[in-house]
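Enquirer: model the structure of this input:
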Amino acid sequence: MKNFKLICLLVLAIGVFSCSSDSDGENSDSAALTVNGNPVTLSNVFAQKSERTIAISAIGSNGSSIELLFNKFGDLESVLYDTENGDSYYNYQYFKSNYFTFNIVSLNESTNRVKVTYNGTLYTNENDLNSGSITISGSFDTEYINQTPLITGTGLFCKIAGQDWYETDFWDNGFSNVDRKFISDDDKMIVMNLTEETIGTGTYTFTNNSSNKIGFAKFNTTTKEYDFYQTTGTLTITSNTIVSSFIRIIEGTFSLTATNSSGSIQVTNGTFKTNF
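Expert: The predicted model follows:
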């Protein structure tokens, strides 16, 4: 079982976009970055979009580099800054929007153009707010190229209390019993528990004590841990397919009621297509 998000891009196009004006004088590209209050000139900006995921990277004049990964709905997945000395800094992995500010100013999918702004703190350990840190801020206004993934439509979507929710990242236990945790950039987590990767198609009605179920949790900013809710609901496996010698794709739907001492939350319209 994989413990990384499989984006399944085709081979990247050769070449990069530079921070310069287009030949017709319109839609000039721009990129800005400040690290610990010091401006860094960026060049070799490269941006690509694969379905709903967008990635932007650039090289600093001092030999550093920066990479942003997010979805077209404005949910941040990751920020990585590598210094000229080879030190790496990351955004905090959990409840990202609480610890790092990221905004899509505009996205035009007809002209393949995106503009974003960002600022916040990055850490040497993405799981430790007390690790070494730097502060950054900046923006990109650039064209992107479209890439078609080898496996289309992967990801998890649902409505949480009536609001659209798209996962940006997941990890799991790496063993035969599936314990996969999906997060976005907010405080919520959807957990997929399956007895095995080879689970058959069908509908599974679950409670919190079931083996095949979908769980729910919210990040606690005081304890820096997730608080798990009791859940009841329905999980339907619509497809379980081996697509290569090392990749299995499971698709399905779900809905649930999550309950704790403060009340209940409805999770509806859940769909997923995820790789193992």
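
Enquirer: drop to CA atoms for contacts and neighbour counts, all remaining ones
Expert: OK.

Enquirer: how about the helices in the chain?
Expert: 96-99 (DSSP state H).

Enquirer: just the strands in the stretch 101-250 of the chain please.
Expert: With DSSP state E, counting those that start in this stretch as the criterion, the stretch 101-250 of the chain has strands at 113-123, 133-143, 145-147, 155-160, 163-166, 169-171, 178-183, 188-194, 202-206, 213-220, 225-228, 230-242, 248-260.

Enquirer: surely Lys218 is in contact with Gln230?
Expert: No - using CA atoms under 8 Å as the test, Lys218 is too far from Gln230 to be in contact (11.9 Å).

Enquirer: mind checking how far Phe157 is from Ser255?
Expert: Using CA to CA, to the nearest Å, one obtains 11 Å as the distance from Phe157 to Ser255.

Enquirer: mind listing the shared neighbours of the two?
Expert: 269-270 (CA atoms under 8 Å, 6 or more residues apart in numbering).

Enquirer: circling back: would you turn the strands of the stretch 101-250 of the chain into a markdown table with distance to Gly86 and mean neighbour count?
Expert: Converted to a markdown table, these look like this (distance: least, CA to CA, whole Å; neighbours: other CA atoms under 10 Å):
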| stretch | distance to Gly86 | mean neighbour count |
| --- | --- | --- |
| strand 113-123 | 14 | 19 |
| strand 133-143 | 14 | 20 |
| strand 145-147 | 28 | 17 |
| strand 155-160 | 32 | 20 |
| strand 163-166 | 33 | 16 |
| strand 169-171 | 25 | 19 |
| strand 178-183 | 29 | 21 |
| strand 188-194 | 32 | 20 |
| strand 202-206 | 48 | 15 |
| strand 213-220 | 31 | 21 |
| strand 225-228 | 30 | 15 |
| strand 230-242 | 39 | 18 |
| strand 248-260 | 36 | 20 |
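
Enquirer: out of these, which is closest to Asn85?
Expert: strand 133-143 (14.1 Å; CA to CA).

Enquirer: can you name every helix or strand that the closest one contacts?
Expert: strand 30-35, strand 42-50, strand 113-123 (3 or more CA pairs under 8 Å, 6 or more residues apart in numbering; DSSP states H and E).

Enquirer: how about 7 Å then?
Expert: Counting contacts by 3 or more CA pairs under 7 Å, 6 or more residues apart in numbering; DSSP states H and E, strand 133-143 is packed against strand 30-35, strand 113-123.

Enquirer: out of these, nearest to Thr205?
Expert: Using CA to CA, the helices and strands packed on strand 133-143 put strand 113-123 closest to Thr205, at 41.4 Å.

Enquirer: to compare against the first, here's the next sequence to fold:
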Amino acid sequence: MKNLKFMMLLVLSVALCSCDNSDDSDGGGDPIPRNVDFQATINGGAFTDYQFVLGTYYADSTEGTLIISVTDSNANIVRIFINETNNLGTSTENIIGDESIQGFINTVTVQDQANSVTYTSVSGSITILENVISANENGISYITGDFEIVLNSETSTDSVTLNGAFADVRFVNQM
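Expert: Presented below is the predicted three-dimensional model:
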């Protein structure tokens, strides 16, 4: 009986000692959960200090371009297209209008749903601050960056500025 109690105590001790705070991640640096965020301010056209806040998003890299499409609670949409020229590397600046060898162009669009107006980027940049490859999800990356963009209306002479940032946007990295 003494041996049984000792064995139970030993098993319990080993179990308690083997659990620590590092078990709160995947062991490869991926905090669980990652908190996606997207925030931007839009000025110009029908927008006056409009705070665009993440509602839903979709992100994927296909055929040499990362596409981040974000919709807010008013159904306005921001789409960011970043080509593979800089491999989405950390601390890289992606200039609006730059074209990759495959013909993909860095661009941003804003769709103002209330006024049925689409704005397309004419200048600015998107800076990748961090691109983390997931250690526990094969082919998955998390990207963080900021942007300062000037966009023109496709149907009028209106222009808008779009300034903001995104964090921990999860995408299938096919680049």
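
Enquirer: turn the helices and strands packed on strand 133-143 of the first structure into CSV, including distance to Phe182 of the first structure.
Expert: Shown next, in CSV, are those (distance: least, CA to CA, whole Å):
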stretch, distance to Phe182 of the first structure
strand 30-35, 30
strand 113-123, 22
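
Enquirer: out of those, flag the one nearest Phe70 of the first structure.
Expert: strand 113-123 (10.3 Å).

Enquirer: related to what we said a few turns ago, Ile59 of the first structure is nearest to which of the helices and strands packed on strand 133-143 of the first structure?
Expert: Comparing those under CA to CA, the one sitting nearest is strand 30-35, at 10.4 Å.

Enquirer: run the chain-centre distance for the closest one.
Expert: 22 Å (CA atoms, centre = their mean, to the nearest Å).

Enquirer: buried ones in it, by neighbour count?
Expert: 30-33, 35 (16 or more other CA atoms under 10 Å).

Enquirer: now the residue mapped onto Ser131 of the first structure from the second structure: how far from Tyr119 of the second structure?
Expert: Superposed on the second structure with TM-score structural alignment, Ser131 of the first structure falls opposite Thr157. Distance, Thr157 of the second structure to Tyr119 of the second structure, by CA to CA: 10 Å.

Enquirer: of the two, who's got more company?
Expert: Neighbours per residue (other CA atoms under 10 Å) separate Thr157 of the second structure from Tyr119, with Tyr119 holding more: 23 against 8.

Enquirer: the first structure: which residue goes with the more buried one?
Expert: In the first structure, Tyr119 of the second structure lands on Tyr89 (TM-score structural alignment).

Enquirer: Leu107 of the first structure - how many residues pack around it?
Expert: 18.

Enquirer: make that Phe6 of the second structure, sorry
Expert: The burial count for Phe6 of the second structure: 11, using other CA under 10 Å.

Enquirer: what about it, which SS state?
Expert: helix (DSSP: H, G, I helix; E, B strand; the rest coil).

Enquirer: how about it, what's its match in the first structure?
Expert: So, by TM-score structural alignment, Phe6 of the second structure is left unmatched.

Enquirer: kindly report the same for Ile82 of the second structure.
Expert: Aligned partner of Ile82 of the second structure by TM-score structural alignment: Phe70.

Enquirer: quick one: that match from Ala31 of the first structure, how far?
Expert: Distance check for Phe70 of the first structure against Ala31 of the first structure: by CA to CA, it reads 17 Å.

Enquirer: what sits against the counterpart of Thr109 of the second structure in the first structure?
Expert: The criterion is TM-score structural alignment: under it, Thr109 of the second structure has Leu80 as its aligned partner in the first structure. Contact analysis of Leu80 of the first structure by CA atoms under 7 Å, 6 or more residues apart in numbering lists 66-68, 88-90.

Enquirer: for Asn74 of the second structure, which non-adjacent residue is spatially closest?
Expert: Gln113 (7.7 Å; CA to CA, 6 or more residues apart in numbering).

Enquirer: quick one on the thing from earlier: between the contacts of Leu80 of the first structure, which is closest to Thr53 of the first structure?
Expert: Leu68 (10.6 Å).

Enquirer: next, count neighbours for the closest one.
Expert: 19.

Enquirer: got a list of what the residue lying closest to Val122 of the second structure once chain neighbours are set aside touches?
Expert: Spatially, and ignoring its direct neighbours in sequence, Val122 of the second structure is nearest to Leu151 (5.4 Å; CA to CA, 6+ apart). Applying CA under 7 Å, 6+ apart to Leu151 of the second structure gives the contacts 119-122, 159-161.

Enquirer: how about the residues you listed in JSON lines, adding distance to Cys17 of the second structure?
Expert: JSON lines is the format used below for these (distance: CA to CA, whole Å):
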{"residue": "Tyr119", "distance to Cys17 of the second structure": "57"}
{"residue": "Thr120", "distance to Cys17 of the second structure": "57"}
{"residue": "Ser121", "distance to Cys17 of the second structure": "55"}
{"residue": "Val122", "distance to Cys17 of the second structure": "58"}
{"residue": "Ser159", "distance to Cys17 of the second structure": "61"}
{"residue": "Val160", "distance to Cys17 of the second structure": "57"}
{"residue": "Thr161", "distance to Cys17 of the second structure": "54"}
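
Enquirer: out of these, who's nearest Lys2 of the second structure?
Expert: Minimum distance to Lys2 of the second structure across the contacts of Leu151 of the second structure is 75.5 Å, recorded for Thr161 (CA to CA).

Enquirer: which ones are touching the closest residue to the closest one other than its chain neighbours?
Expert: Spatially, and ignoring its direct neighbours in sequence, Thr161 of the second structure is nearest to Val150 (4.6 Å; CA to CA, 6+ apart). By CA under 7 Å, 6+ apart, the residues touching Val150 of the second structure are 121-124, 160-162.
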